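Need the 3D shape of this:
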Amino acid sequence: MTSAQKPLHSAFGPQTTAQEALAGRDLRGKVAIVTGGHGGIGLETTRVLSNAGATVIVGARDINKAQDKLSTMKNVEVIHLDLADPKSIDQFAADILKSNRALDILINNAGVANPPVIKDARGFDTHFATNHLGHFQLTARLWEALIKSGNSRVITLSSISHMLGPIDLSDLNFTKRPYDKDISYGESKTACSLFAVELDKRGKEHGIRAFAVNPGAILTGLTRHLTDEELAAWGVRRGENSEFISPEGFKSAEQGAATSIWCAVSPLLEGKGGVYCENCDIAAIVPADSKLMTGVREWAIDQTAAEMLWTVSEDLLHIGSIPGLSK
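As a prediction, the model looks like this:
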């Protein structure tokens, strides 16, 4: 556990938008990467960073779709990135490093939920492979650029779904237990939070701080594989034109992107890291059996579990020693 996991009372909240969380900061001269930055909350994250003057590099599987979505934005570059493909990740990172630019902000925003294929070509659970391992590899490959900044922040999107339980490191690919897509997704998001804990521990001496973000309940493209019955369980239904109609408590994309932006730029977080954030603040720790749809459960910020997951991830990806990254 980390003693830093305490709310700061930032004066922001669930209704805060990404533009409001930016608080008028000028990001000219800064370089940011947003994976999946052309859709949903990623698109809003890109828009706000771009408008603030940052150069934003968007990693996208579908280059044409991304370029179409981002064509009106200034200072935005699009590079192919498939987080389920290790070669694509390495090529993306190589392209960034070739430019010799410092990387100030890395927002690991992309992800999958309830994909039609539950295992990738390597036999890895698709949720775990894409949501965690892909971003783990990407961050490792970009280490040199993050260090070059001298004051960089890595933001990885987690989810309230981490409340479903701790990650089972002995059965990451569901070979010993029946596959459950909700548990699979929840464990991948626990992994995202644990990644921030260990990354911060290893990176802070190099000026790299890491944060996990729960964006809140938002209807984005991640819901495309859910049935009407599954949506109804969340109080969501489809309208006559197939648009989603949601109850109170769901956020807009502008609100959903707010905590990512806050973690990327807020001076309140100077000297801090390795924490799980929500609603533009550091989240409170809540009991394991809490039914609240807010707060962080202790297993998602457990330092021992975070170190174990890091070691497992290195082994699975066959990542060699990176100066300052491996112990």
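
make it CA atoms for all contacts and neighbour counts henceforth
Fine.

by contact count, what packs against the top helix by length along the chain?
The longest helix of the chain (DSSP state H) is helix 181-203. Contacts defined by 3 or more CA pairs under 8 Å, 6 or more residues apart in numbering; DSSP states H and E place helix 181-203 against helix 126-127, strand 152-157, strand 208-214, strand 275-278, helix 303-317.

Can you check which of the ones you listed gets nearest to Asp228?
The closest of the helices and strands packed on helix 181-203 to Asp228 is helix 126-127. By CA to CA, the value is 21.3 Å.

Surely Asn173 and Phe124 touch.
Yes. Applying CA atoms under 8 Å as the test, Asn173 and Phe124 come out as touching, 5.5 Å apart.

chain center to the longest helix of the chain, what's the gap?
Relative to its chain's centre, helix 181-203 lies at 9 Å (CA atoms, centre = their mean, to the nearest Å).

what angle do that helix and strand 152-157 make?
Here the directions of helix 181-203 and strand 152-157 differ by 170 degrees (axes from the mean of the first three to the mean of the last three CA atoms, to 10 degrees).

this one as well, want them side by side:
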Amino acid sequence: MTTKQEPLNSGYGARTTAREVLGNRRLDGALAVVTGGYAGVGLETTRALAAAGATVVVPARTPDKARAALAGLERVELEHLDLSEPASIDAFAARFLASGRPLHMLVNNAGIMATPLVRDSRGFESQLATNHLGHFHLTARLWPALRKAHGARVVSLSSRGHRRASIDFEDPHFERRPYDKWIAYGQSKTANALFALALDARGEPQRIRAFSVHPGAIMTELVRWMSDEELHAIRSASAADFYKNTEQGAATSIWCATSPQLEGLGGVYCEGVDIAQAVPADFPEQRGVRPWAMDPDLAERLWTKSEAWTGVTLTE
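Here you go, the predicted structure:
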């Protein structure tokens, strides 16, 4: 089944908070992994899930920083993980699988934005490597635990930035074309959306559904690589009410991870606590999802390339 990329009219909106999405619903006994779950939108995602009774595992590249941010939260477990290092992903996944626990929610929240050109140990451009390939690798390694849940959801944070670029399959890592940090970011966010589409097609028979999410415009640590001029331009071009706080920014992730409204659905890009509208490539507004981020053929092509790049496939 292919879920239509059109709004459900969920009854929520851009200003809805994560706690409002959950309401009185309890998640006791559920287990979640939230990458980057110790800062910004990720931290609020962790807080909301834990407050509703879920156990939340937060894998962090900087455990000391994460420990301070998560202090006092119940049912939160801290782990080490560097999404840019395949060996670190394998080690984290091995530890998790050894616990024998099912994984009900995987929120691929961590990411970087508009960084200078950096390559990982494999020579891969860092934004595509971290935002997409790291989470592709992690999800594949955790697949047995997702299957064990007998009903799981995988939520990957994309962005409205996907509108900047599709996937350049001829030169995805900027080995020949000039590096543009915003094109690289847009490519990685399109990859997040296509990953959810391809993952959902594979997961539906196993009762594993996947979604991609634009959390909204939020001033978090993601902007640390932006210049003062870029930040000023963004603030000047946007109305004051354009920005969300982190509680509002986490709402769509929480909705995709937990809401009964999405039962039996998957493989769609969501924003504003609803399924986003499909829009044409030249759509003048920033909302909606562009054609290249919901193309099943591109999703399958990216999946095949991602397997080759990482050497990782879904395991039983």
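
Comparing the longest helix of the first structure with the second structure, how large is the average distance?
Superposing on the second structure and averaging over aligned pairs (mean CA distance after the TM-score superposition for the first structure), helix 181-203 of the first structure comes out at 0.2 Å.

In that helix, which residues are buried?
The neighbour-count check on helix 181-203 of the first structure (16 or more other CA atoms under 10 Å) flags 183-203 as buried.

what does stretch 60-77 of the first structure give?
Applying 16+ other CA under 10 Å to stretch 60-77 of the first structure flags Ala60, Arg61, Ile63, Ala66, Gln67, Leu70, Asn75, Val76, Glu77 as buried.

Ile183 of the second structure reaches Ile167, doesn't it?
No. Using CA under 8 Å, Ile183 of the second structure is not in contact with Ile167; the gap is 9.7 Å.

re earlier: export the helices and strands packed on helix 181-203 of the first structure to TSV and append columns for distance to Val31 of the first structure.
Formatted as TSV, those follow (distance: least, CA to CA, whole Å):
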stretch	distance to Val31 of the first structure
helix 126-127	28
strand 152-157	10
strand 208-214	14
strand 275-278	22
helix 303-317	26
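
Nearest approach to Phe136 of the first structure belongs to which of the ones you listed?
Closest to Phe136 of the first structure of these, according to CA to CA: helix 303-317, at 7.6 Å.

can you list contacts of the closest one?
1-2, 133, 136-137, 169, 191, 194-195, 197-198, 299, 320 (CA atoms under 8 Å, 6 or more residues apart in numbering).

now swap in stretch 227-240 of the first structure and tell me
With CA under 8 Å, 6+ apart as the criterion, stretch 227-240 of the first structure contacts Phe244, Ile245, Ser246, Pro247.

Of those, which count as buried by neighbour count?
Among these, those classed as buried by 16+ other CA under 10 Å are Ser246.

farthest pair in the contacts of stretch 227-240 of the first structure?
Across the contacts of stretch 227-240 of the first structure (CA to CA), the longest gap, 10.0 Å, separates Phe244 and Pro247.

Helices along the stretch 201-327 of the first structure, start to end?
228-232, 253-256, 258-265, 303-317 (DSSP state H, counting those that start in this stretch).

Tell me which of the ones you listed sits nearest to Trp143 of the first structure.
helix 303-317 (14.3 Å).

And that closest one against the second structure, how far off on average?
Per aligned residue, helix 303-317 of the first structure averages 0.3 Å (mean CA distance after the TM-score superposition for the first structure).

so where in the second structure does that helix end up aligned?
Per the alignment by TM-score structural alignment, helix 303-317 of the first structure matches residues 296-310 in the second structure.
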